[in-house]
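Colleague: Next one to model:
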Amino acid sequence: MQSITDFKQLFLSDTPMIDVRAPIEFIKGAFPSSINAPLMNDDEREAVGTCYKEHGSDAALELGHQLVFGDIKTQRLQQWKNFINEHPDGIFYCFRGGLRSHITQQWLNEVGIDRPYVEGGYKAMRTYLLEQLQQRASESRFLVLSGKTGSGKTEVINDWPHSIDLEGLANHRGSAFGKTFVPQPAQINFENAWSVAWLKRIHVSDSPVLIEDESRLIGRIVILPEYLEATKLASNILLETPYEERIARIRRDYFMYAFEHYQKSNPDTSYDLLDEFIREAVLRIKKRLGGDRFTLINSMLSSAIIALKSQNQWSEFDDIINILLSEYYDPIYEYQYQQKSEKTIFKGTHQEIIQWLATQ
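Modeller: All right, here's what the predicted structure looks like:
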């Protein structure tokens, strides 16, 4: 039985993988280059699992063959054949590299396809990636890019090839207004993708990887605690951006971005949806804003929506952003930055930071 144990090479080469676990297992967590083509669906897996507990492995195996036979077996085998035809280097895995992997390999062999499975399956690969992520964090071989809200940190990350875009991996911009209208990945999928991205970066160069400063949560995604601890010791780069430029970027990347999305998907209600989007975001930070500021911003928003609707005028949104920055986000940032200011090794604009990184 051919099997693979070189997990590092699997992820470095983005080896296409068939996940033969049931859909419910795949949804909870998988890998960036994998697709789900299950040996058994959720109901079949549950039935076999119950049979195993009550009657043992032989009875469970017999039931599995009874459930997956004839046209059902042909259909699932055809899915695997199609994948291998499209990806001749493709491999497959189950949960532990056990019975399901062996059956899959056997069925493929019967139709003349000889492909290996992953030794240890999903569990072994997941353990490897999590250990790699924790090791990278403990080594502190990274630089933290910090800067006030709206500074354009993600733009610097995207312009510097030896970096990792955590917000991109999380499908979220990391603030109360950060929804991107693309579903966030499962927590495990985020961690797996993060670990693979880091593995690829250090394979190319052992110089520190640039990662944007993040809080504990990016939307509903939780940042690894070991990494957050390591950021307290890591060297810091500060992105400096003019205040007016920050306001313009927030208006464009958050408010106008949301409005354009609503105009494409729900043109008749786009103004109402924008209003709802901003109010919900403001509500999430109501406690820290304070009641008076919360009430003021909601009142200003009503006026801003009217101006946008009647005059296509965005300037009143800038007034809202000004309050959010000057009275909420910037004070929080200043407090947090003081805790790590002594770790700052460079300050500059977007271009100055890119130029400085290139000399290191």
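Colleague: For the rest of this, base every contact and every neighbour count on C-alpha atoms.
Modeller: Will do.
Colleague: sec struct for residue 210, please.
Modeller: Put simply, residue 210 is strand when judged by DSSP: H, G, I helix; E, B strand; the rest coil.
Colleague: thought it was touching residue 159?
Modeller: No. Counting by Cα atoms under 8 Å, residue 210 does not reach residue 159; the two are 10.8 Å apart.
Colleague: So for these two, which sits in the more crowded spot?
Modeller: residue 210 (22 against 13; other Cα atoms under 10 Å).
Colleague: Roughly how far does that one sit from residue 57?
Modeller: Distance of residue 210 to residue 57, given as Cα to Cα, to the nearest Å: 50 Å.
Colleague: got it, and residue 24?
Modeller: 22 Å.
Colleague: And for residue 166?
Modeller: As for residue 166, its distance to residue 57 is 43 Å (criterion: Cα to Cα).
Colleague: Please identify which of these two sits among more neighbours.
Modeller: Set residue 166 next to residue 57 and count neighbours by other Cα under 10 Å: residue 166 wins out with 24 against 14.
Colleague: Contact partners for that one?
Modeller: By Cα atoms under 8 Å, 6 or more residues apart in numbering, residue 166 lies in contact with 194, 211-212.
Colleague: Of those - the most surrounded one?
Modeller: The most neighbours of any of those, using other Cα under 10 Å, belong to residue 211, which has 24 neighbours.
Colleague: My read is that that one contacts residue 145, right?
Modeller: Yes. Using Cα under 8 Å, residue 211 is in contact with residue 145, at 6.0 Å.
Colleague: coming back round to it: just the closest of the contacts of residue 166 to residue 9, please.
Modeller: residue 194 (16.1 Å; Cα to Cα).
Colleague: Name the helix or strand for that closest one, please.
Modeller: helix 187-204 (DSSP states H and E).
Colleague: List the buried residues of that helix.
Modeller: Under the neighbour-count criterion of 16 or more other Cα atoms under 10 Å, helix 187-204 has 188-201 buried.
Colleague: For burial, what's the neighbour tally of the residue nearest to residue 302 when sequence neighbours are not counted?
Modeller: Leaving aside its sequence neighbours, residue 302 sits nearest to residue 275 (Cα to Cα, 6 or more residues apart in numbering; 7.7 Å). By the criterion of other Cα under 10 Å, residue 275 has 17 neighbours.
Colleague: Another for comparison:
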Amino acid sequence: KLATGQPAQIDFENRLAINLLKKRAAGIEQFVVEDESRLVGSCNVPLELHQAMQGCPVVWLEDSFEHRVERILADYVVNLCAEFISVKGEELGFGLFADRLLQSLNNIHKRLGGERHQRLLALMQTALEEQQRSGAVELHRGWIEGLLGEYYDPMYAYQREHKAARIEFAGNQFEVSGYLSERSSRR
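Modeller: This next block holds a predicted model:
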């Protein structure tokens, strides 16, 4: 989620189509796409593209819990906060960044359940207060670890089981990159 907001659905679809056409014109025939949801933020992947993706083989990217925590900390805390501050200024930018994080957690309130949501919300609020006070981001790891371990990891395990028949390779980033390069050269 960007500080500048998301494009309208029609703009999203047009940009996607233009990018795909440019890649095809450049001779790129194979694409690697994330197969997590039809939604990209508040935009929908066009139905025909999403349906085509459901028939494609899956390459499953595995990563350590610790590395995923650090990546989320960098992407959704450090970098997103910096983007908001760059666009809106220090005070307003931080406030809007904090609101975005809190709203994102509130958006999955029902799926988290009341008790878990309240616990993660308290951790997030404490982390945001400390970040605003001192600039330190370490406390964000608490809610990130909880959200990954208690919500996303079980969801990913379910998805992996559901997609097991389509998974043709699984590995870490280095292994997946090597596999995709090898697969591409065979075509």
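Colleague: Dump the contacts of residue 166 of the first structure into JSON lines; add distance to residue 313 of the first structure as well.
Modeller: Conversion of those to JSON lines gives the following (distance: Cα to Cα, whole Å):
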{"residue": "194", "distance to residue 313 of the first structure": "40"}
{"residue": "211", "distance to residue 313 of the first structure": "36"}
{"residue": "212", "distance to residue 313 of the first structure": "33"}
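Colleague: what's the longest helix in the second structure?
Modeller: Identified as the longest helix of the second structure according to DSSP state H is helix 114-134.
Colleague: what's the helix or strand just after that helix aligned against in the first structure?
Modeller: Downstream of helix 114-134 of the second structure, the next assigned helix or strand under DSSP H and E is helix 140-147. Aligned using TM-score structural alignment, helix 140-147 of the second structure spans residues 317-324 in the first structure.
Colleague: now swap in stretch 55-64 of the second structure and tell me
Modeller: Against the first structure, stretch 55-64 of the second structure falls on residues 233-242 (TM-score structural alignment).
Colleague: which residues in the stretch 151-300 of the first structure form helices?
Modeller: For the stretch 151-300 of the first structure, helices defined by DSSP state H, counting those that start in this stretch occupy the ranges 153-159, 166-170, 187-204, 225-231, 243-250, 257-265, 270-284, 286-289, 291-311.
Colleague: Which one of the ones you listed lies nearest to residue 358 of the first structure?
Modeller: Distance to residue 358 of the first structure, taken as Cα to Cα, is lowest for helix 153-159 among the helices of the stretch 151-300 of the first structure, at 11.5 Å.
Colleague: packing partners for that closest one?
Modeller: strand 209-212, helix 350-359 (3 or more Cα pairs under 8 Å, 6 or more residues apart in numbering; DSSP states H and E).
Colleague: Just name the most buried of the ones you listed.
Modeller: Ranked by mean neighbour count, these are led by strand 209-212 with a mean of 22 (mean count of other Cα atoms under 10 Å).
Colleague: what's the closest non-adjacent residue to residue 221 of the first structure?
Modeller: Nearest to residue 221 of the first structure is residue 187, by Cα to Cα, 6+ apart, at 5.9 Å.
Colleague: Now which residue in the second structure aligns to the one you found?
Modeller: Aligning on TM-score structural alignment places residue 187 of the first structure opposite residue 9 in the second structure.
Colleague: thinking its match is in contact with residue 43, fair?
Modeller: Yes. Using Cα under 8 Å, residue 9 of the second structure makes contact with residue 43 at a distance of 5.5 Å.
Colleague: measure the residue of the first structure positioned farthest from its centre to residue 234 of the first structure for me?
Modeller: Ranked by distance from the centre of the first structure (Cα atoms, centre = their mean), the top residue is residue 55, with 41.2 Å. If you measure residue 55 of the first structure against residue 234 of the first structure using Cα to Cα, the figure is 55 Å.
Colleague: Ok, residue 268 of the first structure next?
Modeller: Applying Cα to Cα to residue 268 of the first structure and residue 234 of the first structure gives a distance of 49 Å.
Colleague: Looking at those two, which one has more neighbours?
Modeller: residue 234 (20 against 11).
Colleague: Can you tell me how far whichever residue in the second structure pairs up with the residue nearest to residue 302 of the first structure is from residue 91 of the second structure?
Modeller: Mapped onto the second structure by TM-score structural alignment, residue 275 of the first structure lines up with residue 98. Residue 98 of the second structure is 11 Å from residue 91 of the second structure, where distance means Cα to Cα.
Colleague: Residue 217 of the first structure reaches residue 223, doesn't it?
Modeller: Yes. If you go by Cα under 8 Å, residue 217 of the first structure and residue 223 touch, sitting 6.0 Å apart.
Colleague: So which of those two has more stuff around it?
Modeller: residue 223 (17 against 13).
Colleague: I'd say the more buried one and residue 230 touch.
Modeller: No. The criterion here is Cα under 8 Å, and residue 223 of the first structure misses it with residue 230 at 11.8 Å.
Colleague: now the end-to-end length of stretch 167-179 of the second structure.
Modeller: Span of stretch 167-179 of the second structure from end to end, Cα to Cα: 13 Å.
Colleague: Correction: the previous question concerned stretch 30-43 of the second structure.
Modeller: Using Cα to Cα, one end of stretch 30-43 of the second structure lies 23 Å from the other.
Colleague: Can you list the neighbours in contact with the match of helix 140-147 of the second structure?
Modeller: 247-248, 250-251, 297, 300-301, 304.
Colleague: now stretch 48-67 of the second structure
Modeller: 35, 38, 163, 166-173, 176.
Colleague: What is the burial count for the counterpart of residue 336 of the first structure in the second structure?
Modeller: Aligning on TM-score structural alignment places residue 336 of the first structure opposite residue 159 in the second structure. Using other Cα under 10 Å, the number of residues around residue 159 of the second structure comes to 13.
Colleague: Residue 159 of the second structure and residue 42 of the second structure, how far apart?
Modeller: Taking Cα to Cα as the measure, residue 159 of the second structure and residue 42 of the second structure are separated by 21 Å.
Colleague: ditto for residue 135 of the second structure
Modeller: Distance, residue 135 of the second structure to residue 42 of the second structure, using Cα to Cα: 30 Å.
Colleague: Could you do residue 124 of the second structure as well?
Modeller: 23 Å.
Colleague: before we move on, what about residue 112 of the second structure?
Modeller: Distance of residue 112 of the second structure to residue 42 of the second structure, given as Cα to Cα: 20 Å.
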